[in-house]
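> here you go, sequence then predicted model.
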Amino acid sequence: MARIALGVEYAGSLYHGWQSQPDGNTVQDHLQTALSQIAGEAIAVIAAGRTDTGVHASGQVVHFDTEVVRPLSAWVRGVNRFLPPDIAVQWAHPVADHFHARFSAFARRYRYVLLNRPTRPALGQGQLGWFHAPLDLTAMQQAAVYLQGEHDFSCFRAAECQAKSPIKHLTRAALWQQDNKIIFEFQANAFLHHMVRNMVGALVYVGKGAHPPSWMQQLLAAKDRRFAPPTFMPDGLVLTAVGYPAEFALPAPCFSEE
């Protein structure tokens, strides 16, 4: 039995999220079907993280076990022949039996790209978040500082979240501007369901002047989802990288402990 890790890139706009569903229109369903074509046997994959409907990935990592022997190129170019054009395997790497795409990961990194201009986008539809009113970048950056560190993130947790604990360690919460886009980047040991989109929504409320930066600290202290803004749109959210111990030597965009 061999264990193989894959790096997977996908645009999530047309799919019902990552996790397998009865209708079969998920990224996991399409990937498993394509892998099974190459393996000649049923293949089940486990991912580093489950992305929601409309959320994208440039650095998703999965693993699977198989009895068959194939060159690594078959798990990349061969599998891609059977995938839709908006899902693609980027690399394949043999890993030890104790590697686990989810449980071996020590961090996940997400990026959110928000178009900030009066009119909605036509180009990049589904790939960009959008907010029409001017945003105060400095105030948002000040608010983001409060998010860093270990906190109870219940105020940013979806009602259907299945995580055992709302306590997560956010090691990076940064944002900057590129022309008329605001780029958010978050890195943590793990994320709650809708956590990134809810943090972006709260930062936008600060940016539009509805609350001061210190309001972020109050939200965290309240530990109550009812006090935070609505969940922001998924369109601009991308899982960009997953962190694993250096012993596994996974290709980029994975990263090792610093």
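Yes, it's here.
> hey, let's count contacts and neighbours off CA atoms from now on
Fine.
> wasn't N198 part of a strand?
No: looking at N198 with DSSP: H, G, I helix; E, B strand; the rest coil, it is helix, so not inside a strand.
> spatially nearest residue to it (excluding sequence neighbours)?
Among residues not flanking N198 along the chain, T231 sits closest, at 4.9 Å (C-alpha to C-alpha, 6 or more residues apart in numbering).
> before we move on, which element is G201 in?
Assigning secondary structure by DSSP states H and E places G201 in helix 195-207.
> now for that helix, which elements pack on it?
helix 137-145 (3 or more C-alpha pairs under 8 Å, 6 or more residues apart in numbering; DSSP states H and E).
> can you tell me the SS state at L219?
Per three-state DSSP, L219 ends up helix.
> and for T33?
Looking at T33 with three-state DSSP, the answer is helix.
> M199 and S154 touch, don't they?
No: counting by C-alpha atoms under 8 Å, S154 is not a contact partner of M199; they are 11.2 Å apart.
> ok so, going back, quick one: the helix holding G201 to helix 137-145, angle?
On the basis of axes from the mean of the first three to the mean of the last three C-alpha atoms, to 10 degrees, helix 195-207 is oriented at 140 degrees to helix 137-145.
> before we move on, back to that, and the residue nearest to N198, what helix or strand is that in?
Using DSSP H and E, T231 falls within no helix or strand.
> residue contacts, G126?
13, 54, 235-236 (C-alpha atoms under 8 Å, 6 or more residues apart in numbering).
> check which residues of the helix holding G201 are buried.
Buried residues in helix 195-207, counting neighbours by 16 or more other C-alpha atoms under 10 Å, are found at 195-207.
> before we move on, what about stretch 7-19?
7-13, 15-19.
> need the residues that contact it.
Counting by C-alpha under 8 Å, 6+ apart, residues outside stretch 7-19 touching it are 25-29, 50-62, 86-92, 126-127, 235.
> please apply the same query to stretch 134-148.
Against stretch 134-148 from outside (C-alpha under 8 Å, 6+ apart): 116-117, 169-177, 203-204, 206-209, 212-217.
> endpoints of stretch 31-50, how far apart?
End-to-end distance of stretch 31-50 (C-alpha to C-alpha, to the nearest Å): 14 Å.
> any chance you could map the strands in the chain?
2-10, 46-47, 56-66, 87-95, 107-116, 129-131, 149-152, 167-178, 181-188, 237-243 (DSSP state E).
> against that first model, consider the following:
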Amino acid sequence: MRNLRALVEYDGTNYHGFQRQPNAITIQEVLETSLADLTGEDLEIIGASRTDSGVHALAQVVNFKTESPIPIEKFAFAWTNVLPDDILIKKVEKVSWDFHARYFATGKIYEYHILNQRLPSVFERNYTHHIKKKLNYKDLVEAADYLVGTYDFTSFQAAGCGANTTVRTINSLTVQGIDSKLIFRIEGDAFLYKMVRNIVGTLIEIGQGKLNKDNLVEILAAKDRTVAGPTAPACGLRLIKVKY
């Protein structure tokens, strides 16, 4: 019996998030079904991040325990071969028996991509949030700094979150402009349910002039989801890295 850790890339467009659900297709279900086909075992996949419906991942981390004799150096290739084209196993390695993809994680990095131009893009529609009106880049960069640090992020927590505490630490939050694309990159110890998308939705309102950066202090202090901006669409979000 081995405890294996896998690095998984996926396009979340056609899935109802990572975590298995009774009446919807999810990344976890497809991974577990494909593993059963590959190994003949009924295995449980543990994921580092429970990405939402439509959210993508470049480097989701999962682990599972298996008795399969497939050589470790061939496991990623063999597993990818029984998966649909929108899920890829990038790496598989043996880890300690007690390793847990979610509980051992010390931090996560996400990116949110916005296409900020008059016309949308056919090729970017599933991977960026299109905003026609020009956003104020300077205001976005300055506002992002206000959220770096350790705070109670209740105002950016969606309903249904089961976290024991709403205090989180954001280590960095940057905004990069590349042609007509804006890329928000956020690193933190952990995130509340839809926290990243709620933060981005609020920053968008600042970029549109509906809020100003000083409002972020009031929003954090209010500990009230209704005072923050809307939830940005899932398509623009991607999990970039899980840190251990």
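The structure has been received and is ready for your questions. All figures in this text were calculated on a predicted structure; none of them were measured in a lab.
> spatially, which two of the buried residues of helix 195-207 of the first structure are the most separated?
M195 and G207 (18.3 Å; C-alpha to C-alpha).
> tell me the contacts of R70 of the first structure?
Counting by C-alpha under 8 Å, 6+ apart, the residues that R70 of the first structure touches are A39.
> roughly how far does it sit from Q37 of the first structure?
12 Å.
> related to what we said a few turns ago, report the angle between the helix holding G201 of the first structure and strand 107-116.
40 degrees.
> run a quick neighbour tally on the nearest residue to A222 of the second structure once chain neighbours are set aside.
Excluding its sequence neighbours, the residue lying closest to A222 of the second structure (C-alpha to C-alpha, 6+ apart) is S155, at 7.0 Å. Neighbour count of S155 of the second structure, defined by other C-alpha atoms under 10 Å: 23.
> what residues does whatever residue of the first structure lines up with S155 of the second structure make contact with?
Taking TM-score structural alignment, the alignment pairs S155 of the second structure with C155 from the first structure. Shown in contact with C155 of the first structure (C-alpha under 8 Å, 6+ apart): 219-220, 222-228.
> go again with 6 Å.
If you count contacts by C-alpha atoms under 6 Å, 6 or more residues apart in numbering, C155 of the first structure has them with 223-225.
> with A2 of the first structure instead?
Applying C-alpha under 6 Å, 6+ apart, we find A2 of the first structure in contact with 65-66.
> measure it to Y15 of the first structure for me?
Where Y15 of the first structure is concerned, A2 of the first structure sits at a distance of 29 Å (C-alpha to C-alpha).
> now swap in R225 of the first structure and tell me
27 Å.
> tell me how many other residues surround Y110 of the second structure.
So Y110 of the second structure, with other C-alpha under 10 Å, has 20 neighbours.
> hang on, I meant R77 of the first structure
Around R77 of the first structure there are 15 residues (other C-alpha under 10 Å).
> same check on D37 of the second structure?
D37 of the second structure has 13 neighbours, counted by other C-alpha under 10 Å.
> mind listing what it touches?
With C-alpha under 6 Å, 6+ apart, D37 of the second structure has no contacts at all.
> again, 10 Å this time
31, 79, 82 (C-alpha atoms under 10 Å, 6 or more residues apart in numbering).
> will you turn the residues you listed into TSV that also has distance to G149 of the second structure and neighbour count?
Formatted as TSV, those follow (distance: C-alpha to C-alpha, whole Å; neighbours: other C-alpha atoms under 10 Å):
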residue	distance to G149 of the second structure	neighbour count
L31	35	24
W79	40	19
V82	43	17
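> any idea how far H100 of the second structure is from the most far-flung residue of the second structure relative to its centre?
Distance to the chain centre peaks in the second structure at P69, reaching 32.1 Å (criterion: C-alpha atoms, centre = their mean). Applying C-alpha to C-alpha, the value for P69 of the second structure to H100 of the second structure is 21 Å.
> ok, the residue nearest to N198 of the first structure touching Y205?
No: in this structure T231 of the first structure lies outside contact range of Y205 using C-alpha atoms under 10 Å: 11.6 Å.
> quickly list what's touching both of these two.
What both T231 of the first structure and Y205 touch, as defined by C-alpha under 10 Å, 6+ apart, is the set M199.
> quick one: contacts for whatever residue of the first structure lines up with T80 of the second structure?
Aligning on TM-score structural alignment places T80 of the second structure opposite N80 in the first structure. Residues in contact with N80 of the first structure (C-alpha under 10 Å, 6+ apart) are 31, 34-35, 74, 87-90.
> try 8 Å
Contacts of N80 of the first structure by C-alpha under 8 Å, 6+ apart are 34, 87-89.
> again with R111 of the first structure
183-186, 236-240.
> got those as JSON lines, with distance to E150 of the first structure and neighbour count columns?
Converted to JSON lines, the contacts of R111 of the first structure look like this (distance: C-alpha to C-alpha, whole Å; neighbours: other C-alpha under 10 Å):
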{"residue": "I183", "distance to E150 of the first structure": "23", "neighbour count": "16"}
{"residue": "F184", "distance to E150 of the first structure": "19", "neighbour count": "24"}
{"residue": "E185", "distance to E150 of the first structure": "17", "neighbour count": "19"}
{"residue": "F186", "distance to E150 of the first structure": "13", "neighbour count": "23"}
{"residue": "G236", "distance to E150 of the first structure": "25", "neighbour count": "24"}
{"residue": "L237", "distance to E150 of the first structure": "22", "neighbour count": "29"}
{"residue": "V238", "distance to E150 of the first structure": "23", "neighbour count": "27"}
{"residue": "L239", "distance to E150 of the first structure": "21", "neighbour count": "23"}
{"residue": "T240", "distance to E150 of the first structure": "22", "neighbour count": "20"}
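> can I get those residues in TSV including distance to Y112 of the first structure?
Listed next are these as TSV, based on distance: C-alpha to C-alpha, whole Å:
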residue	distance to Y112 of the first structure
I183	6
F184	5
E185	6
F186	9
G236	5
L237	4
V238	6
L239	9
T240	10
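> ok, now how distant is I25 of the second structure from D42 of the second structure?
Distance from I25 of the second structure to D42 of the second structure, by C-alpha to C-alpha: 18 Å.
> now K74 of the second structure
Going from K74 of the second structure to D42 of the second structure by C-alpha to C-alpha gives 20 Å.
> look up the closest residue to L38 of the second structure, ignoring the ones flanking it.
L38 of the second structure sits nearest to W79 (C-alpha to C-alpha, 6+ apart), 6.8 Å away.
> now do H16 of the second structure
S53 (4.0 Å).
> thought the one you found was touching G236?
No: the pair S53 of the second structure / G236 is not scored as a contact, 11.6 Å apart, by C-alpha under 8 Å.
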